[in-house]
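Asks: Sequence first, then the predicted structure, then my questions.
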Amino acid sequence: MISQEEFTVIHTLKAQGYSIRAIARMTGLDRRTVSRRLKQSERKPYAKREYPSKLDRFKPYIQKRLEEALPKRIPSTEILEEIVLRGYDGKLRILQEYMGKWYTEHGFGKAEDPIVRFETKPGYQAQVDWTVIRGGKSPIYAFVMLLSYSRAPFVYFTDNMRQDTWQRCHEKAFVYFGGVPQTILYDNLKSVVIKRDKYGKGKHGFNDAFLDFSKGWFEPRLCRPYRAQTKGKVERFNRYLKENFYIPLKASLKGSGVTITPDLLNLHVFGWIARTNERVHATTLARPTDRLQEERKYLRPYRPEVSAPVKLESFTTNRSIPAIMIDYQTRLQEYEAIVPRRIDHAS
């Protein structure tokens, strides 16, 4: 497309008596372009061509899913999985461009991520947190433990944050991973610490029940005050869990009459984790599944010396289970035979 200035020059030179060949030579334009533009009394821009997109037939479905989740957002990777199952064979970039435009039109800007993450050696650190999934009279909390090296997560949903529940969730995570990391990083949870620097700088007053639980297994460590970003890996995963697991599941159950409970979420989450572990992590540039196999070599074996059995909820879904999940299931069955208590949901 030629500019308005070039269009004016072409007509000026023609009025001065120059031939089309001479005008083309003087302006560096093709003779056909010069000839075509001389036939126009004013510059007309080329009509923008609209090409069909592979995404077109999926846009009504995508729009419905995004509207169902508002004011929350469903990540493009989750929508991609859903439309691939419905026949989409295009690229993620096309979907991201469409969703970005859709969110902009609906007043949603790009969320900032201020979290800075630090890399650790395999088996050295895990980061643990409670995150609120649903508040109100029937709350749901997620216990999350993330191995810092592999980025492999463990998630368990409960309706309380009692100390016994807290400890049981740790035990389930250790069995799930096949061992215990050297250190675990926390923020100022009452389940962990009663008073920071109680006995001097860096000498904290830990919760006695939790300190007794941790002895001989791992070293609990605290983030700096008001610096939850220190455990940014688990903080970021908490958001990922809500956006990629909970919000899409909640949206898909909307209007179904199905009540979302901790048991329902636990029924689905481990299949979802198995799938997310197969994706290449943006920071490590490796699959958590692969790095976990390496990290497990450095975890301390976890074998609590107890005898009475306990019923443990299923860690499977109706989807196909990858081989690595079968290995987890075997260890969890062993756990049933050695751990005496279970986490009971409050009525």
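Replies: Sure thing, it's come through. Residues are numbered from 1 along each chain as shown.
Asks: all contacts plus neighbour counts: C-alpha atoms, from now on.
Replies: OK.
Asks: P225 belongs to a strand, doesn't it?
Replies: No. P225 is assigned coil when assessed by DSSP: H, G, I helix; E, B strand; the rest coil, not a strand.
Asks: Below is structure B, check it against A:
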Amino acid sequence: MYQYRNVLVRMRQGDSDRDIARSKTMGRKKLAQVREIASERGWLAPEFPLPDDGVLSTLFERREALPVSCISTLEPWRDQITKWHAAGIQGTTIHATLVRNHGFTGSYSSMYRFLGQLVSLQQPDVPLRLTFKPGEAVQVDFGAGPLITDVYTGEIFKTWFFVMTLCWSRHQYAEFVRDQTVATWLGCHRRAFESFSGVPSRVIIDNAKCAITKACVYEPDVQRAYAECAEGYAFKIDPCPPRDPQKKGIVEAGVKYIKGSFLPLREFRDLDDANRQLQAWVMNEAGNRIHGTTREAPLKRFAEVEKSLLNALPSVPPELASWAKVKVHRDAHVQYETNHYSVPFRLIGCDLWLKATGTMVTLYREHEAVASHVRLTGKGLRDTVTDHMPPEAQAWQMQDTQWCLKSALQIGPACHAMVHAMFGDHVLIKMRAVQGVLRLKQKYGAARLEAACQRANHYGTPGYKVVKIILEKGLDQLAPLAAFDALATTYTQGGRFCRDTQTILQ
């Protein structure tokens, strides 16, 4: 319509059709038609105003010729083609299927036009840009970091970087970590809040296992440890729907910004050095750049407006603990991060809740604490509380070498000499044999056991089997052996072949 109006103005000024056509605005044939219509309606007279665009469009708008047939040859299969197209099947495949199974004789061009019509009839997916108030929300995500070679130890390890971005100011906190465990997730939150000197009202996250145990659009299950962290810092968790990262596009852009602007062409001596460089970059280059969306420096917006609107940090920081459901093994221990911790033996086979802080591990049966341990820092370690074991196991653990010697001395000097000789074996550890000898006291009494040990020592055959046969056959009740007392004294004072000078001279 602008061209028609321009042509009418030049005609009113007295320009000929040849002059107007020479400017390549419109052909002479079309100009003749426009001049004829304008003359009939008096538009060429200077005293009359030009018509508006609506009137011009009714007279000069191009009318498209209707096709001979508006009905596609694929119309009989519209419903089926619509289902296949919605399922993501290619147009060439749909066309080949119709030719092969339904006798369709048309070309693929008709299929191409038909699919174009289907696309045009669909309602466009228009995203809604989310807006946030100062201090209202942050978005959190992990990004894949570089492989770092520790120059001091030579260790090569994979890293990730944690990013928390304030939605209004775009100021962010970033940190390199070595894993994505619950403890790391919670620790990064604490350090981020302390960096901001405040807590936002809402934390928008994806469905990472360290935060969400079951992803769901409507009712996701939150990790118990993360729920306690949210209660302690007084913020609410807002998980994105599964497979919909656009809901946290602000932090997604922050992750890409770190990957594109910070990571390339940098070298790190170790993890601490990487974090020092990252923090300096965030507070200088990244924080003072003009952001592409807000058109202001994120650090300036944060310092001047958003920082004062964040919720205050709690006076006492909440305890950050990881929770895990564990099962008690048959040895009365549970496993957590490759280490084992004992619980009372009566709970074997039960499912317990394990709460792990930085220093302690506590086990709960429902709401009752049943065991506490100092957290082990190594791998493959075992912490066993003696009282957690059954009485038999406690007795076995207590019956060490010193206990056996003490118990034998209470029975008598001959028994003590025999136990001492059995422990002096150069080949076998005769702990079970010694315990078996001492256990014969329960059946035969201390006096008979002492007499049996005297007889076994006299013949130079100290051992469990010999003492047992002596007691079973009653040989300990025979007449005392000659020079028995001197022999027993010899065993008691130092050994089988050790005698003083007086004994040798006799």
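Replies: Cool, got the structure. Remember, predicted model here, so these are calculated numbers, not experimental data.
Asks: mind listing the helices for the stretch 301-450 of structure 2?
Replies: With DSSP state H, counting those that start in this stretch as the criterion, the stretch 301-450 of structure 2 has helices at 307-309, 391-398, 401-411, 413-423, 431-439, 441-444, 446-458.
Asks: Where in structure 1 does stretch 92-110 of structure 2 fall?
Replies: Across structure 1, nothing matches stretch 92-110 of structure 2 (TM-score structural alignment).
Asks: What of stretch 438-455 of structure 2?
Replies: The aligned range for stretch 438-455 of structure 2 is empty, by TM-score structural alignment.
Asks: Pull out the buried residues from that stretch.
Replies: 438, 440, 446, 448-455 (16 or more other CA atoms under 10 Å).
Asks: likewise stretch 12-25 of structure 1?
Replies: Across stretch 12-25 of structure 1, burial judged by 16+ other CA under 10 Å covers 13, 20, 23-24.
Asks: From those, which land in strands?
Replies: Among the buried residues of stretch 12-25 of structure 1, no member falls in strands (DSSP state E).
Asks: any chance of the residues you listed in CSV, with distance to V34 of structure 1 too?
Replies: Output for those, formatted as CSV (distance: CA to CA, whole Å):
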residue, distance to V34 of structure 1
L13, 11
I20, 7
I23, 7
A24, 6
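Asks: Any chance of a markdown table for the buried residues of stretch 438-455 of structure 2, columns distance to T149 of structure 2?
Replies: Formatted as a markdown table, the buried residues of stretch 438-455 of structure 2 follow (distance: CA to CA, whole Å):
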| residue | distance to T149 of structure 2 |
| --- | --- |
| L438 | 60 |
| L440 | 63 |
| A446 | 68 |
| R448 | 71 |
| L449 | 68 |
| E450 | 68 |
| A451 | 71 |
| A452 | 69 |
| C453 | 67 |
| Q454 | 69 |
| R455 | 71 |
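Asks: Count residues in the vicinity of S347 of structure 1, would you?
Replies: Neighbour count for S347 of structure 1, taken as other CA atoms under 10 Å: 5.
Asks: just G143 of structure 2 next, same as before
Replies: Neighbourhood size, G143 of structure 2 [other CA under 10 Å]: 17.
Asks: follow-up on the earlier one: switch the helices of the stretch 301-450 of structure 2 over to a markdown table; also include distance to Y218 of structure 2.
Replies: As requested, the helices of the stretch 301-450 of structure 2 are arranged in a markdown table below (distance: least, CA to CA, whole Å):
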| stretch | distance to Y218 of structure 2 |
| --- | --- |
| helix 307-309 | 30 |
| helix 391-398 | 51 |
| helix 401-411 | 64 |
| helix 413-423 | 70 |
| helix 431-439 | 63 |
| helix 441-444 | 68 |
| helix 446-458 | 75 |
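Asks: what about the ones you listed, which gets the closest to A192 of structure 2?
Replies: Closest to A192 of structure 2 of the helices of the stretch 301-450 of structure 2, according to CA to CA: helix 307-309, at 13.0 Å.
Asks: and that closest one, which stretch of structure 1?
Replies: Aligned by TM-score structural alignment, helix 307-309 of structure 2 corresponds to residues 296-298 of structure 1.
Asks: what comes up buried for that stretch?
Replies: For stretch 296-298 of structure 1, burial by neighbour count (16+ other CA under 10 Å) applies to 296, 298.
Asks: again, but for stretch 287-296 of structure 1
Replies: By neighbour count on 16+ other CA under 10 Å, the buried set for stretch 287-296 of structure 1 is 287-289, 291-292, 295-296.
Asks: Pull the residues that contact that stretch.
Replies: The contact list for stretch 287-296 of structure 1 (CA atoms under 8 Å, 6 or more residues apart in numbering) reads 122-123, 149-152, 177-179, 277-281, 324.
Asks: So which of these belong to strands?
Replies: Counting by DSSP E, the contacts of stretch 287-296 of structure 1 contribute nothing to strands.
Asks: From those residues, list the buried ones, please.
Replies: Among the contacts of stretch 287-296 of structure 1, the ones that count as buried by 16+ other CA under 10 Å are 122-123, 149-152, 177-179, 277.
Asks: Output these in JSON lines, with distance to Q333 of structure 1 appended to each entry.
Replies: Shown next, in JSON lines, are these (distance: CA to CA, whole Å):
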{"residue": "P122", "distance to Q333 of structure 1": "26"}
{"residue": "G123", "distance to Q333 of structure 1": "23"}
{"residue": "Y149", "distance to Q333 of structure 1": "26"}
{"residue": "S150", "distance to Q333 of structure 1": "24"}
{"residue": "R151", "distance to Q333 of structure 1": "24"}
{"residue": "A152", "distance to Q333 of structure 1": "20"}
{"residue": "F177", "distance to Q333 of structure 1": "13"}
{"residue": "G178", "distance to Q333 of structure 1": "12"}
{"residue": "G179", "distance to Q333 of structure 1": "15"}
{"residue": "N277", "distance to Q333 of structure 1": "22"}
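Asks: Show me these that map onto helices.
Replies: F177 (DSSP state H).
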